[in-house]
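S.K.: Just need the structure, nothing else, for what follows:
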Amino acid sequence: MKALVTGATGFLGQKLVNRLKQNGYIITATGRNHEIGKQLADQQVQFIAANLDDQTKMESLCQNQEMIFHCGARSAPWGDYEGFYQSNVLGTRYLLQGALKHHVKRFIHVSTPSIYFQFEDRFQIKENDPLPTKKVNAYAETKWLAEQEVDQVWKEHQLPTITIRPRAIFGPGDQTIIPRLLRIHERGSIPLIEGGQVELDITYVENVVDALLLCASAPESCFGKKYNITNGEPKLLIDLLQLLFQRLGEPLRTREIPFSTAYRFARLFEWAYRLFRHNSEPPITRYTIGVIGKSQTLDIAAAKEELGYHPNISIEEGIDLFIRWWKNKL
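M.R.: Just a heads-up that it's a prediction; the model follows:
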């Protein structure tokens, strides 16, 4: 089976490429990180550096491919809308056009549950639950528009598509979620809103890879659908932090901060950075405060029943694997 993987130099993309290679796929990998691309090439993976907004490149990469795993995206809580639109919306459109032109058999799209986010507690969100009219940031807005591009191609051209929405991916190689918490802790303490009594879902990276591979072999009844992907183990933020630092063998240091206070500070930072530091990301954003200050859990029943998805690595096992990697890295 020949497969194109976009975002192959990212956290999820690298793990997917490794697993596809183990499963005998002939892989073409693309991404922006030339250093990681060279590492992939050294592993006998064809790597082609490209930006998602390069229409000619995206369409040509689809040639001779049987399957596309679209993991690539511009992902950040802050940034100019146009940059997100070009990468996330136009990049997806160009790949879909290439898939149609070159008769690709299946298009598997990685989206995000950020499209569900509102500044309120939400539990067991289903894929077809109403979405907020206004998305929380440019990333969420453009990923939702990208999903609509995928939907349109399925409806109008019957290109087999499946979309997954994995929540808060972590594991060895993660450079964002847990490493950011550890860096904050190193500087003093981790701020906790509502005492960390907010319920969250996170997902071990190899479980997401499992879901992608299940999409590759899923029946036609799954085409055109979306699936939430998590570990299926909602936990309180404080419990996750205590587990993490217990496994690290370090005392957890936290400080209490009211949601309203944190939100006001974040809004002030956003205002200042928008005016004076256009190209920099504020140290905190309202979205970041919302993520750690409001509960959000997802219903994964559809993925279990229709894809046959089952999280094989638990959160505790995943944290142990991350810590082993983190300590080796240090």
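S.K.: all contacts plus neighbour counts: C-alpha atoms, from now on.
M.R.: Will do.
S.K.: count of neighbours near Glu35?
M.R.: 10 (other CA atoms under 10 Å).
S.K.: ok, it to Ala49 distance?
M.R.: When distance is defined by CA to CA, to the nearest Å, Glu35 is 10 Å away from Ala49.
S.K.: quick one: contacts for the nearest residue to Leu181 once chain neighbours are set aside?
M.R.: The shortest distance from Leu181 to any non-neighbouring residue, by CA to CA, 6 or more residues apart in numbering, is to Ile190 (7.2 Å). Neighbouring residues of Ile190 by CA atoms under 8 Å, 6 or more residues apart in numbering: 181, 184, 253-255.
S.K.: From those residues, list the buried ones, please.
M.R.: If you count burial by 16 or more other CA atoms under 10 Å, the buried members of these come out as Thr254.
S.K.: The contacts of Ile190 into CSV, with extra columns for secondary structure?
M.R.: Listed next are the contacts of Ile190 as CSV, based on DSSP: H, G, I helix; E, B strand; the rest coil:
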residue, secondary structure
Leu181, helix
Ile184, helix
Arg253, coil
Thr254, strand
Arg255, strand
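S.K.: Which of the contacts of Ile190 sits closest to Ser295?
M.R.: Using CA to CA, Leu181 comes nearest to Ser295 of those, at 17.9 Å.
S.K.: From Ser75, how far out is the closest residue in space to Ala138 that isn't next to it in sequence?
M.R.: Counting by CA to CA, 6+ apart, Ala138 lies nearest to Tyr81, which is 5.4 Å off, once chain neighbours are set aside. According to CA to CA, Tyr81 stands 12 Å off from Ser75.
S.K.: joint contacts of those two?
M.R.: If you check Tyr81 and Ser75 against CA under 8 Å, 6+ apart, the residues they both contact are Tyr139.
S.K.: how close does Pro160 sit to Glu186?
M.R.: In terms of CA to CA, Pro160 sits 47 Å off from Glu186.
S.K.: List of residues touching stretch 2-13?
M.R.: Stretch 2-13 is contacted from outside by 14, 16-17, 25-33, 36-37, 61-62, 64-73, 173-175, 205, 208-209, using CA under 8 Å, 6+ apart.
S.K.: in stretch 238-249, what's buried?
M.R.: So for stretch 238-249, counting by 16+ other CA under 10 Å, buried means 238, 240-241, 243-245, 248.
S.K.: Can you give the distance of that stretch from its chain's centre?
M.R.: 23 Å (CA atoms, centre = their mean, to the nearest Å).
S.K.: in the stretch 151-300 of the chain, which spans are helices?
M.R.: Applying DSSP state H, counting those that start in this stretch to the stretch 151-300 of the chain gives helices spanning 177-186, 205-217, 237-248, 259-276, 286-293.
S.K.: Compute the number of surrounding residues for the closest residue to Asn51 other than its chain neighbours.
M.R.: Excluding its sequence neighbours, the residue lying closest to Asn51 (CA to CA, 6+ apart) is Arg32, at 6.2 Å. For Arg32, the count of nearby residues is 18 (other CA under 10 Å).
S.K.: one more to put side by side:
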Amino acid sequence: MKDFQAIGGDRASDPELLSPLFVTGGNGYLGRNLIRHFVAKGFKVVALVRSQQSADVVRVLGARPIVAQLSSPAVTEAMKGCRSLVHAAAHTSHGPETPEHVQVNVEGTRAIFAMARQAGVRRAVHVSTESVLLGGRALINVDENLAVPSRFPGAYSRTKAEAERIVRAQSGNGFEAVIVRPRFVWGRDDTTALPILTQAARSGQMAWINGGEYLTSVTHVANVCHGIELALLKGRAGEAYFITDGEPTTFRSFVSRLLETQGIDPPEKVVPSWLVGTVARAGEFAARLSGGRIKTPVTRQDLATMAVEVTLDITKAKRDLGYTPVVSVDEGMAELKRLASAGGDQQR
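M.R.: This is a model prediction of the structure:
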């Protein structure tokens, strides 16, 4: 049996070192792409999903589905025999806090990693986010040494930060857990950011905050999958790694290019950040008073994510993992445009 500590160089794609691989969030945007990525390399993949419909999807992609909730004791049995884990399931809403933020991001992570240890899984990657560092101010070329803030802009950042603490606490004594933090995941088969952006642009509700000319890091979904594979094989236990497409771009130019791949003209409307911030605070207050019946159009979590510069230094991933992006922004945009022209089937 090969030892994970001996992994390196040309052996980084050896399926025997990772297989079988257990993936949570199997029918999510990232989960589907992870299944494609690892199955194409010859790995056996077991995917946790929440419904029979989702099970049918991941089965077609080549994974063996397990229908259960994150905290179900049945997951321990399903994990037995798996050598590695990618925990991609998350409640990604940037809206006001709901029970699902804690149930999925905190308690779900706690349960999955405890069961993985019990089942004998040896290596794990927890998919986190740069949002754990957001405090409402710009993050300019930051690295993984930046401490999490004392206050968070919303439930998503807070619960994902708590999940990271849980993962680090679980790592050790024969179970090695690594954290990967992509930023603004995009690309083919996107059922998260791209649909939201296209709907906002088509409805006339999109505007550039302060002109949108601040820089942002972004991560094509293929680069996320590549970075996760390298983290499984080479990442240092308990460490976090930023994964991006490399050089940052301006938020406005990147989102404009995304919209143009879908045949949508980018908006010209500009709004000042102070006005949007006022709307966010008032909307969140109204949502709390109404018990969630009133929906706010924008939240402070939204603004911390998309209204200021957020750029990440990936030197650590390059040094420790040998990471370099496998898909450029130009290549990813060309693929999106080609798929849209072929009829909009992002999954082909």
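S.K.: Looking at the first structure, name the residue matched to Ala240 of the second structure.
M.R.: Taking TM-score structural alignment for the superposition, Ala240 of the second structure sits opposite Lys226 in the first structure.
S.K.: residues contacting its match?
M.R.: Going by CA under 8 Å, 6+ apart, Lys226 of the first structure touches 127, 162-165.
S.K.: Which stretches in the stretch 101-250 of the second structure count as strands?
M.R.: Using DSSP state E, counting those that start in this stretch, the strands found in the stretch 101-250 of the second structure span residues 123-127, 139-142, 176-182, 185-186, 208-209, 215-216, 219-220, 240-243, 249-250.
S.K.: Of all the ones you listed, which one is nearest Glu309 of the second structure?
M.R.: Taking CA to CA, strand 215-216 is the member of the strands of the stretch 101-250 of the second structure nearest to Glu309 of the second structure, at 5.0 Å.
S.K.: quick check: that closest one aligns to which part of the first structure?
M.R.: Counting by TM-score structural alignment, strand 215-216 of the second structure sits on residues 199-200 of the first structure.
S.K.: re the thing from before, from what I see, the residue nearest to Asn51 of the first structure and Asp54 are in contact.
M.R.: No: counting by CA atoms under 8 Å, Asp54 is not a contact partner of Arg32 of the first structure; they are 11.7 Å apart.
S.K.: got any residues that touch both of these two?
M.R.: Joint contacts of Arg32 of the first structure and Asp54 (CA under 8 Å, 6+ apart) do not exist.
S.K.: which residues does Leu236 of the first structure contact?
M.R.: 196-200.
S.K.: about what we covered before: which ones among the contacts of stretch 2-13 of the first structure map onto helices?
M.R.: 14, 16-17, 36-37, 61, 205, 208-209 (DSSP state H).
S.K.: These into a markdown table, with extra columns for neighbour count and distance to Ala216 of the first structure?
M.R.: Formatted as a markdown table, these follow (neighbours: other CA atoms under 10 Å; distance: CA to CA, whole Å):
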| residue | neighbour count | distance to Ala216 of the first structure |
| --- | --- | --- |
| Gln14 | 21 | 17 |
| Leu16 | 24 | 12 |
| Val17 | 27 | 14 |
| Ile36 | 16 | 25 |
| Gly37 | 23 | 24 |
| Leu61 | 23 | 19 |
| Val205 | 27 | 17 |
| Val208 | 26 | 13 |
| Val209 | 19 | 11 |
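S.K.: Going by distance to Ile313 of the first structure, which of those wins?
M.R.: Nearest to Ile313 of the first structure among those, with distances taken as CA to CA, is Val205, at 9.1 Å.
S.K.: contacting residues around the closest one?
M.R.: Counting by CA under 8 Å, 6+ apart, Val205 of the first structure has contacts 12, 15, 169-171.
S.K.: From Leu95 of the first structure, how far off is the counterpart of Ala47 of the second structure in the first structure?
M.R.: By TM-score structural alignment, Ala47 of the second structure lines up with Ala29 in the first structure. When distance is defined by CA to CA, Ala29 of the first structure is 14 Å away from Leu95 of the first structure.
S.K.: Could you do Ser314 of the first structure as well?
M.R.: Ser314 of the first structure is 34 Å from Leu95 of the first structure, by CA to CA.
S.K.: In terms of neighbours, single out the busier of these two.
M.R.: Higher neighbour count among Ser314 of the first structure and Leu95: Leu95, with 27 against 15, using other CA under 10 Å.
S.K.: what do we get in the second structure for that one?
M.R.: Aligned against the second structure - with TM-score structural alignment as the criterion - Leu95 of the first structure pairs with Ile112.
S.K.: Next: Gly72 of the first structure.
M.R.: The equivalent of Gly72 of the first structure in the second structure is Ala89 (alignment by TM-score structural alignment).
S.K.: Name the surrounding residues that touch stretch 323-342 of the second structure.
M.R.: By CA under 8 Å, 6+ apart, stretch 323-342 of the second structure touches 187-188, 220, 222-223, 226-227, 230, 244-246, 257-258, 260-262, 317-318, 345-346, 348.
S.K.: dump the residue contacts of the nearest residue to Pro234 of the first structure once chain neighbours are set aside.
M.R.: In this structure, Pro234 of the first structure finds its nearest non-sequential neighbour in Asp201, 4.8 Å apart by CA to CA, 6+ apart. Going by CA under 8 Å, 6+ apart, Asp201 of the first structure touches 167-168, 230-235, 296-298.
S.K.: Next: Phe259 of the first structure.
M.R.: Applying CA under 8 Å, 6+ apart, we find Phe259 of the first structure in contact with 193-194, 289, 293.
S.K.: By neighbours, which of the residues you listed wins?
M.R.: Highest count within the contacts of Phe259 of the first structure by other CA under 10 Å belongs to Gly293, 27 neighbours.
S.K.: Thr261 of the first structure versus that one, what's the distance?
M.R.: 11 Å.
S.K.: which neighbours do the two share?
M.R.: Common contact partners of Gly293 of the first structure and Thr261 (CA under 8 Å, 6+ apart): none.
S.K.: Now whichever residue in the first structure pairs up with Gln170 of the second structure. Nearest residue, chain neighbours left out?
M.R.: Aligned by TM-score structural alignment, Gln170 of the second structure pairs with Val153 of the first structure. Leaving aside its chain neighbours, Val153 of the first structure sits nearest to Leu159 (6.2 Å; criterion: CA to CA, 6+ apart).
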